[in-house]
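# Sequence first, then the predicted structure, then my questions.
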Amino acid sequence: MTGPLKHIRVLDLSRIMAGPWAGQILADLGAEVIKVERAGVGDDTRKWGPPYMKDKDGNQTAESGYYLSVNRGKKSVEIDIASAEGQATVKALAAKSDIVLENFKVGTLERYGLGPDDLHAINPDLIFCSITGFGQDGPRAKDVAYDFMIQAMGGLMSVTGAPDNTPGGGPQKVGIPIVDIMTGMYAAISVLAALAERTQSGKGETIDIAMLDVATAMLANQAMNHLVSGDTPVRRGNKHPNIQPQDVFPVRDGHIVLAVGNDEQFQRFAAAIRRPDLAEDDRYATNRERVKNLDTLHPLICTQLGERDLADWIEIFGAQKVPCGPINTVPMVFAEEQVKHRQMLRDLPHPLSGTVPSVVSPMRFDRSALSFETPPPLLGEHTDEVLAKLGLTTEAND
């Protein structure tokens, strides 16, 4: 392995998305990530299809696209943690690991003798990170949670989607499991911070990450807009609540996204659409006034943009350094020249299909370059290898 974490071993007891996303980040950074899966069953997401990957002969496999998206670079070990033998194996792995990731319901691992106190007794240096829906304490601590419900509870759906009084208005979730992904990001940041602190203290750490906490933190500017004004943020469609013009605008042959971020950019934008007078109008000259007077500014912009095609505007705004872009479909994203140049999509070798496409990490390092050579593992693919290193046998965990 290469990467800045090539000296780190992670015991990943998590499943589905948030925990595995954190594990995949650490694997991308070079850590050895040992993914523990239920014997004969595996991670829940292995069955979250269609679609499923096809093998070299075009036959459908049991590897779902969902599972493949979040388990790159890991080693899969089948263990029955409900058995005494399985618990002994997890302890043996934890004794030689730096980090443990888990997202069981509160109290589950403690019942198996695998809670943070149990594992710290074996390995005091261990960074133990628990990821749950609601955290380790509080009135809902023991409740199960999924991304969709936390998007709702955490307020994200109240500010996402078209306004209630417009066609298609109403609550809308984000099109990806954004709370799961951000929870995984916060978990990865937390364990890396704990590793850094361990170099000073020599001590391990226990980390408590809750999806609802993450969703609350993600409200960011919308939360502060409410806290400083007392107003309740609402769904505005694609209109930014604080900066204008930032929206989806119709052009002659489709739509364009504009993200004009300051008054200087607005001056260049107004000149580009052949309405330089807008930047001199007191109603629109400053961002504060543009937000207040958006109801009159928006139709003026739409009128001008409707006179040309998308490609024309992309070229014009590009020359004027006005931030803009097309609304790409997922296939169009991978066809973008910049995305291709950055090699964000790569083919990894896979024992069933020959190769499997993978959207790789966006992190770039000069001295500790990341490598992407290991695909998401088959169920139990590395059981013999990993347990042999510990001097254990697979029979003890069957």
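Arrived safely, thanks for sending.
# Could you use CA atoms for every contact and neighbour count after this?
Fine.
# Measure how buried N397 is and give me the count.
Applying other Cα atoms under 10 Å, we find 21 other residues in the vicinity of N397.
# Surely it is in contact with A84?
No - counting by Cα atoms under 8 Å, A84 is not a contact partner of N397; they are 9.0 Å apart.
# putting a second one here so we can go through both:
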Amino acid sequence: MSALPLSGIRILDLTRVLAGPLSAQMLADLGADVIKIERPGTGDDARAFGPPYLKDPDGRANNNNSFYLCANRNKKSVTVNIASAEGQEIIRELARDCDVFMENYKVGDLKRYRLDYETIRSLNPGIIYCSVTGFGQTGPYAPRAGYDAIFQAMGGLMSVTGHMDGEPGAGPMKVGPSIVDYMTGMNSSIGILAALYHRKANGGVGQHIDVCLLDTVIASLSHWAQIYLLNGQSPPRRGTWGNGGMPAGVFRCADGELMLVAGNDGQFSRACAVLGAPELATNPKFVKNNDRVTNGKEIMAIFAGLFLKHTVAHWLEALENAGVPAGPVNDFAHVFADPQVRSRGMEVKTEHPFESHLSLIRNALTFSGTPVKDYRYPPLLGEHTAEVLASRLGYDAAKLDALKRQGVI
């Protein structure tokens, strides 16, 4: 079996909270050696984002919560106070032999510490320096801070998410998880991988990558935003209705709900037969998908009445046999108990000092030749400080002790 795809790549990760750490975790899963820099004493801001926390062996309070655990496996935690001159020098020394430098500070913050791209590039011309921010490195909003929900609102995602106008609870709605952070992390990883390839193929030239949450959420709206660019009209909120093929949405059954998407005319015809109303497939108002989109409220209301006649299990079996895409509306307990999810191994176990079998979510990439199998637990705060500074920078025990007494590490 080959080494992991990014074996030999060294990454210095100064990111905090979610988007940047998720990106660094993805690269660590793929074999990169990732050193996570944290603030002495408190660490990554995510560690204080609230419960649930792991219980340590003595039942004491700690800073290993779900927010931190989801984005920091396979890394080494090194505590460095970058507000101190000595701490800044440690970061510059570590950056000299790294391939990638990641940060998500406000625009200009690291320049006053001489940890900005120009300074780091002067020490390491081949460095790939990735900056993850809310609004990007340029533009009138560049200095602003922000979090995922702000960008769901500003980028237009909330305007097209939620119940339809006129329905109870109508109005803009946030997507549950921090989806813009996750997508920004993916974009950061893509940019870093592309820059690493460019450097290798074009003579060792590094570069600065500018990734931000606002750009990411706008780009992610794809065909929804394209509607506006095409006709100047913002699409309305459609609740659980689909974005293309119709009928598509959540339908209540005798004992719960399911999601159905009739993505083409053939699927619609077969769905009508399953529901006991084959005549709908030849009704002029519903024959073609464009007809069903035009008459969406009518066909959705008809389907809603038909689905009430039987249970979710009854309909799912019948629809699957007919080749019509449908699925249950699962909570997380059902998700991780689902036989398909279990067969794909989406829940992985790792040994943690506080939990002998800590569950994590596996990397979603599956390789035939270089599979991701190593899931090292998200490190305790500062767990690898002495190891990394001794092995990478040659610091002896006396120097490490002095730096610790000074609050530098």
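Looks like it arrived, so ask away. If you're wondering where the values come from, they're calculated on a predicted model, not measured in any experiment.
# Superposed, what's their TM-score?
The TM-score (TM-score structural alignment, normalised by the length of the first structure) is 0.97; 398 aligned residues with a Cα RMSD of 1.4 Å.
# circling back: what touches both of N397 and A84 of the first structure?
Common neighbours of N397 of the first structure and A84 are not found (criterion: Cα atoms under 8 Å, 6 or more residues apart in numbering).
# Aligned counterpart of I128 of the second structure in the first structure, please.
Correspondence of I128 of the second structure to the first structure, assessed by TM-score structural alignment: I127.
# Enumerate every residue touching the alignment partner in the second structure of Q244 of the first structure.
Matched to the second structure by TM-score structural alignment, Q244 of the first structure sits across from M246. Applying Cα under 8 Å, 6+ apart, we find M246 of the second structure in contact with 261-264, 268, 289, 292-293, 296.
# what's the closest of these to Q152 of the second structure?
Proximity of those to Q152 of the second structure, judged by Cα to Cα, is greatest for V261, which lies at 25.2 Å.
# residues in contact with the match of I128 of the second structure?
I127 of the first structure sits next to 98-100, 191, 194-195, 204-207 when contact means Cα under 8 Å, 6+ apart.
# Go again with 6 Å.
Shown in contact with I127 of the first structure (Cα atoms under 6 Å, 6 or more residues apart in numbering): 99, 204-205.
# now swap in C324 of the first structure and tell me
257-259.
# Can you tell me which of those residues is closest to P167 of the first structure?
V257 (20.1 Å).
# ok but the closest one is inside a helix, no?
No - using DSSP: H, G, I helix; E, B strand; the rest coil, the assignment for V257 of the first structure is strand, not a helix.
# Give the aligned equivalent of it in the second structure.
In the second structure, V257 of the first structure lands on M259 (TM-score structural alignment).
# My understanding was that that match contacts R252; is that so?
No - with contacts counted by Cα atoms under 6 Å, M259 of the second structure stays clear of R252, the gap being 9.0 Å.
# For the stretch 201-350 of the second structure, just list every one of the strands.
Ranges of strands in the stretch 201-350 of the second structure, per DSSP state E, counting those that start in this stretch, are 207-212, 248-252, 257-261, 326-328, 347-352.
# Near A32 of the second structure, how many other residues are there?
A total of 23 residues lie near A32 of the second structure under the criterion other Cα under 10 Å.
# that older thread, helices - which of the contacts of M246 of the second structure land there?
Using DSSP state H, 268, 289, 292-293, 296 are the members of the contacts of M246 of the second structure that sit in helices.
# which of those are buried?
268, 289, 292-293, 296 (16 or more other Cα atoms under 10 Å).
# need these in CSV with distance to V341 of the second structure, can you?
Shown next, in CSV, are those (distance: Cα to Cα, whole Å):
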residue, distance to V341 of the second structure
F268, 28
N289, 32
R292, 33
V293, 33
G296, 33
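# and the gap between E32 of the first structure and S76 of the first structure?
Separation of E32 of the first structure from S76 of the first structure (Cα to Cα, to the nearest Å): 11 Å.
# These two: who's more crowded?
Neighbours were counted for E32 of the first structure and for S76 using other Cα under 10 Å; S76 has more, 26 against 22.
# okay but that one is in contact with G380, surely?
Yes - using Cα under 6 Å, S76 of the first structure is in contact with G380, at 4.9 Å.
# now the angle from whichever helix in the first structure runs longest to strand 205-210?
Secondary structure of the first structure per DSSP H: the longest helix is helix 178-201. With axes from the mean of the first three to the mean of the last three Cα atoms, to 10 degrees defining the directions, helix 178-201 of the first structure sits at 160 degrees from strand 205-210.
# Show me how far helix 178-201 of the first structure is from its chain's centre.
Computed by Cα atoms, centre = their mean, to the nearest Å, the chain-centroid distance of helix 178-201 of the first structure equals 14 Å.
# same check, this time on stretch 253-261 of the second structure
Offset of stretch 253-261 of the second structure from its chain centre (Cα atoms, centre = their mean): 28 Å.
# Map L294 of the first structure onto the second structure.
Match for L294 of the first structure (TM-score structural alignment): G296.
# With P276 of the first structure instead?
When the second structure is aligned by TM-score structural alignment, P276 of the first structure is paired with P278.
# number of nearby residues for S391 of the second structure?
A count of nearby residues for S391 of the second structure, using other Cα under 10 Å, gives 10.
# Assumed it was part of a strand.
No - counting by three-state DSSP, S391 of the second structure falls outside a strand, being helix.
# how about CSV for the contacts of I127 of the first structure, with neighbour count and distance to V174 of the first structure added?
Converted to CSV, the contacts of I127 of the first structure look like this (neighbours: other Cα atoms under 10 Å; distance: Cα to Cα, whole Å):
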residue, neighbour count, distance to V174 of the first structure
I99, 26, 31
G204, 19, 36
E205, 18, 33
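# still contacting in the second structure, which of those?
For the contacts of I127 of the first structure, the contacts that are reproduced in the second structure, applying both residues aligned by TM-score structural alignment, their matches' Cα atoms under 6 Å, are 99, 204-205.
# out of everything not next to it in sequence, what's closest to the residue of the first structure most remote from its centre?
Residue farthest from the centre of the first structure, counting by Cα atoms, centre = their mean, is D277 at 42.5 Å. Distance criterion Cα to Cα, 6 or more residues apart in numbering; nearest residue to D277 of the first structure, sequence neighbours excluded, is A270 at 7.4 Å.
# Let me see the contact set for the match of V257 of the first structure.
Contact analysis of M259 of the second structure by Cα under 6 Å, 6+ apart lists 249-250, 326-327.
# Aligned against the second structure, show me the partner of L227 of the first structure.
Aligned by TM-score structural alignment, L227 of the first structure pairs with L229 of the second structure.
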